[in-house]
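A.B. asks: Structure of the sequence below:
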Amino acid sequence: MTFRAIGLGLLLGLGMAVAQADEAAPAAPAEIREQLDGYLFAAARAGDIEVLETFVEAGYDLDRADAKGYTALILAAYHGHRDAVRLLLDAGADPCHADQRGNTALLGAIFKGEVRIARALMAADCAPDHRNKAGQTPAMYAALFQRTEILHDLRARGADLDAVDDAGNSVESIARWAAGEP
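C.D. replies: Next comes the predicted model:
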């Protein structure tokens, strides 16, 4: 364990103790929580397994979200950190959590072309036809970004390939457009 992880462990312990015991200083727990959230999100972006493990071991809420609604799992998936995604999923992070735009970690993984991460997220107990705030589904993202492997996997998992988004686009019309067809 590195000095950084030990320091983070101490800070986590302090934050938990202050949050539980010190109701007289309500600003202190919020400030500490905000600092801890920053460390959690930075570790997820960087795929820092050691720091993420410290959060898991401390029982920290892994589903905390930043101002945009991003959780550690969304950030790890988007940034392509497969081991971090696996750690967070195994520790109970919510794979179905959506950010402020309604996008989940799966949609981020599809966007970035992270096939193995997308497959790990598809194995989670989330609806295969989750819609973001534009009415787009994972299958629509797979079609748009020409992730045919993922589209086949979604089809096998029962995704509705006939769904239409808020703009009237279907998986098929998006795939044609993405391929440059009229």
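
A.B. asks: C-alpha only now, for contacts and for neighbours.
C.D. replies: OK.

A.B. asks: Geometric centre of this structure: which residue is closest?
C.D. replies: The residue lying closest to the centre of the chain (CA atoms, centre = their mean) is I74, at 1.7 Å.

A.B. asks: quick one more, to check against the first:
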Amino acid sequence: MDFFQSIRQGDLAGVKAMATTESSLLTRPDARGFTPLVLATYSDQIEIARFLLSRGVDVNAIDAAGNTALMGVCFKGNAEIVELLLEHGADVNIQNKQGASALIYATTFGQVEIAKLLLDAGADKQLKDNKGNTALTHAQAHGAEALVKLLA
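C.D. replies: Next up is the predicted model:
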């Protein structure tokens, strides 16, 4: 099994063994441009994310689309991983190639708890994506009343 497949499948022992043998794997993106940390968080693999962070991977590294691990997990909805990334200094205001931020992803996908965590960590409610939409605009478009109240 390769390194990235081990991440997807939650094979922590395999990831550790491969990373120990070839440390460059920790920062090398896969064929689709995902960094190991982005892939781990997107795949809900918190133990692998913890391991990668303990090995000093950049919590704010971006994938081929300009997404950070924090953005991916805000889309997927795992608050525990969001807290882990925030504890390791994840920047809540990075924007990807489409201008989306972690807060925009959280609101677009109805993640109220995560939106609160991001706001508490200093997420800028005024950031706009490339279409001129803020997190509030996305919440309104999706009829997410709890998020609208939180962001208004």
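
A.B. asks: Kindly provide the TM-score of these chains.
C.D. replies: Superposed pair, TM-score by TM-score structural alignment, normalised by the length of the second structure: 0.87. Supporting alignment: 144 aligned residues with a CA RMSD of 1.6 Å.

A.B. asks: Contacts only, for the residue nearest to the centre of the first structure.
C.D. replies: 104-106, 108 (CA atoms under 8 Å, 6 or more residues apart in numbering).

A.B. asks: One more pass at 10 Å, please.
C.D. replies: 41, 44-45, 63, 65, 85, 93-99, 103-109 (CA atoms under 10 Å, 6 or more residues apart in numbering).

A.B. asks: just A102 of the second structure next, same as before
C.D. replies: Applying CA under 10 Å, 6+ apart, the residues near A102 of the second structure are 67-75, 82, 91-96, 108, 114-115, 118, 123-124, 135.

A.B. asks: and the gap between D37 of the first structure and A98 of the first structure?
C.D. replies: Distance of D37 of the first structure to A98 of the first structure, computed by CA to CA, to the nearest Å: 17 Å.

A.B. asks: With R28 of the second structure as the reference, measure out to the residue lying farthest from the centre of the second structure.
C.D. replies: Residue farthest from the centre of the second structure, counting by CA atoms, centre = their mean, is T21 at 26.6 Å. Here the criterion is CA to CA. By it, T21 of the second structure lies 14 Å from R28 of the second structure.

A.B. asks: next one: D63 of the second structure
C.D. replies: For D63 of the second structure relative to R28 of the second structure (CA to CA), the value is 10 Å.

A.B. asks: any shared contact partners between these two?
C.D. replies: By the contact definition CA under 10 Å, 6+ apart, D63 of the second structure and R28 are jointly contacted by 34-36.

A.B. asks: most surrounded residue in these?
C.D. replies: Neighbour counts for the shared contacts of D63 and R28 of the second structure, by other CA atoms under 10 Å, peak at P36, which reaches 27 neighbours.

A.B. asks: Go ahead and confirm it touches I7.
C.D. replies: Yes: counting by CA atoms under 10 Å, P36 of the second structure touches I7, with 7.4 Å between them.

A.B. asks: Name the residues contacting each of these two.
C.D. replies: 15, 48-49.

A.B. asks: Among those residues, which ones are in helices?
C.D. replies: Of those, the ones assigned to helices by DSSP state H are 15, 48-49.

A.B. asks: Distance check, D153 of the first structure against E31 of the first structure.
C.D. replies: In terms of CA to CA, D153 of the first structure sits 43 Å off from E31 of the first structure.

A.B. asks: go on, D129 of the first structure?
C.D. replies: Taking CA to CA, one finds D129 of the first structure at 38 Å from E31 of the first structure.

A.B. asks: next one: I174 of the first structure
C.D. replies: 45 Å.

A.B. asks: When the two are compared, which one has more neighbours?
C.D. replies: Using other CA under 10 Å as the criterion, I174 of the first structure and E31 rank with I174 on top: 21 against 12.

A.B. asks: tell me the contacts of the more buried one?
C.D. replies: 139-146, 164, 180-181.

A.B. asks: Am I right that it is in a strand?
C.D. replies: No: going by DSSP: H, G, I helix; E, B strand; the rest coil, the assignment for I174 of the first structure is helix, not a strand.

A.B. asks: Quick check: nearest residue in space to T148 of the first structure, chain neighbours excluded?
C.D. replies: For T148 of the first structure, ignoring the flanking residues on the chain, the nearest one in space by CA to CA, 6 or more residues apart in numbering is A142 at 6.6 Å.
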